[in-house]
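S.K.: here are the coordinates; sequence isn't available:
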């Protein structure tokens, strides 16, 4: 996987499923991250070929619950992001999915409660004694898998601390490092600290993927110029209008929204996930209390939603 000069779809919980990844790629995303999947869930799964859809499904054994779905069309660009706090379990989980994705990413920056409560995500960076676990997870995966390994972090309390962590991560042999330019305590409305991402870039030889506050296509180059990063990752800007990846300019969000729902029907996406994503789109552009938002909330089937 080449991480230079790429436009990257960020991992987003309940959003980064197959239809949304394919939508972003259709508009120009070079690399697409799936939503974070916890290792505990993945080790309970088995790989199944879905001949009806033409997909590869990772399904909880003995059930029809699809934990992760992919297809051949995205094999060379999809990154499986995993939440973990244990090297051995991480390896067991990674071995299940690694041959069907382009890369594996370890999430070390998620501030959401489900990740923190399990000692994963940003919790791995919150205590100095846990940094050893971070490095052990990455080293174990690198030594035992013939797969590209990366990780994603947030900023620590000081730029010096983050740079030191990034240097230690680089020594594990990862292929790239994604950096969200906010600290765990920061909220989305707080400006991303591009200057601190630049400090990391200047200290590493591996590609750095900069994440935070890119909302227009033009922001990709601005962010690369400001940080020196190899590539740029985008989350909310893509959620609000996935055609942000298009060099030709954004399409009307209503058209993007309809194409997303069409793809969700085509790829049999979980309707709860689809409704969540559509509502997030509506909240940014309109209001859930208006007619469309109320109708989406009441939708029980794809027929209703369409």
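M.R.: Thanks, I have the structure now. What you are looking at is a predicted structure, and each value in this text was computed from that prediction instead of being measured. Numbers count the residues shown, from 1 in each chain.

S.K.: every contact and neighbour count from this point should use C-alpha atoms.
M.R.: Will do.

S.K.: list the buried residues for the helix or strand harbouring residue 275?
M.R.: Residue 275 belongs to helix 271-285 when assigned by DSSP states H and E. For helix 271-285, a neighbour-count test (16 or more other Cα atoms under 10 Å) marks 271, 274, 275, 277, 278, 279, 280, 281, 282 as buried.

S.K.: out of the residues you listed, which is nearest to residue 3?
M.R.: The shortest approach to residue 3 among the buried residues of helix 271-285 belongs to residue 277, at 27.2 Å (Cα to Cα).

S.K.: so who does that closest one touch?
M.R.: Contact analysis of residue 277 by Cα atoms under 8 Å, 6 or more residues apart in numbering lists 14, 15, 239.

S.K.: let's bring in a second model and compare:
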């Protein structure tokens, strides 16, 4: 799969997820074979005001080429300047978030609220493309705001005309958030309407789902989100299944625990022990899901205060 001048090793992409796809997650996702990992969404204004926490999110040490940074905002000029900052800091692609459904983003006219204002969305894309010549700009959006305003096809045409090099389409409306079923038909319709690569997103939980999404929509790439939380092996399973149509064995309990511990180590490296230990709680719950005794262990992890405590607690699941 190719996005502008950038060729990906494979069409399997780790979706941007706030509070999840930090440096630690991205490194592990790439180690597990995904062709591209997208950062958590980064605020344009936070970048312009040099917010220290936001700048720490742009820590790309040890990450494989290429890297996509997702930015969000609703002011074309500010978004162009923000794009230039993330490229200066190492981004190889810039993704624009026009799909986030959370109220605090939407109330500012950002994220999926932009689907109600396609003209402004086009201006934002134009500004970002102009600010970073030669760098591919991608746009992630949804089926529409609600079932009465499904406009993904029109929206895709507008951002393509504005200079987007690829689009990612989540087959749910904003009003659905993450409930119900993703409508893959809308992804097929977008694919038929534009010439740039189309990445399908929504309800990819297994390698078989990934193949069905590709075959039923004709899309060029697969974006995997919630299915990979605590399950980065899904990336290698999908890549292998696409190539060979055979299933890989699931990770062993030992592999799951070792990867969770490595995830924690990478988080400590990026964020310090205090923050990493707190943020690891949700990841530990995802990594240990289904392992015998995990429910009790999760309660104990939520009381942990140090990296070593979490390592010892995780290892205790194997004894």
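M.R.: That came in fine, so what should we check first? Everything numeric here is computed off the predicted structure, so don't read it as measured data.

S.K.: same check for the contacts of residue 277 of structure 1, but in structure 2.
M.R.: Mapping those onto structure 2 (both residues aligned by TM-score structural alignment, their matches' Cα atoms under 8 Å) leaves residue 239 still in contact.

S.K.: ok, of the contacts of residue 277 of structure 1, which come out buried?
M.R.: Listed as buried from those are 14, 15, 239; burial here means 16+ other Cα under 10 Å.

S.K.: ok, the first one to residue 217 of structure 1 distance?
M.R.: Using Cα to Cα, to the nearest Å, we find residue 14 of structure 1 at a distance of 24 Å from residue 217 of structure 1.

S.K.: and residue 163 of structure 1, by the same measure?
M.R.: Taking Cα to Cα, one finds residue 163 of structure 1 at 28 Å from residue 217 of structure 1.

S.K.: next one: residue 193 of structure 1
M.R.: 19 Å.

S.K.: give the aligned range of the helix or strand following the helix holding residue 275 of structure 1 in structure 2.
M.R.: Counting by DSSP H and E, the next helix or strand C-terminal to helix 271-285 of structure 1 is helix 291-298. Here helix 291-298 of structure 1 aligns to structure 2 at residues 296-303, judged by TM-score structural alignment.

S.K.: show me which residues of that stretch are buried.
M.R.: For stretch 296-303 of structure 2, by 16+ other Cα under 10 Å, it's 297, 298, 301, 302.

S.K.: quick one, strands of the stretch 151-300 of structure 2?
M.R.: 166-173, 198-201, 221-224 (DSSP state E, counting those that start in this stretch).

S.K.: what's the most buried one of those strands?
M.R.: Looking across the strands of the stretch 151-300 of structure 2 with neighbours counted as mean count of other Cα atoms under 10 Å, the highest average goes to strand 198-201: a mean of 29.

S.K.: which residues touch the equivalent of residue 125 of structure 2 over in structure 1?
M.R.: In structure 1, the residue matched to residue 125 of structure 2 (TM-score structural alignment) is residue 138. Contacts for residue 138 of structure 1 (Cα under 8 Å, 6+ apart) come out as 87, 106, 149, 169, 172, 174.

S.K.: CSV please, covering those residues and showing neighbour count and distance to residue 157 of structure 1.
M.R.: Putting the contacts of residue 138 of structure 1 into CSV (neighbours: other Cα atoms under 10 Å; distance: Cα to Cα, whole Å) gives the following:
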residue, neighbour count, distance to residue 157 of structure 1
87, 18, 25
106, 26, 21
149, 26, 25
169, 22, 17
172, 20, 23
174, 19, 23
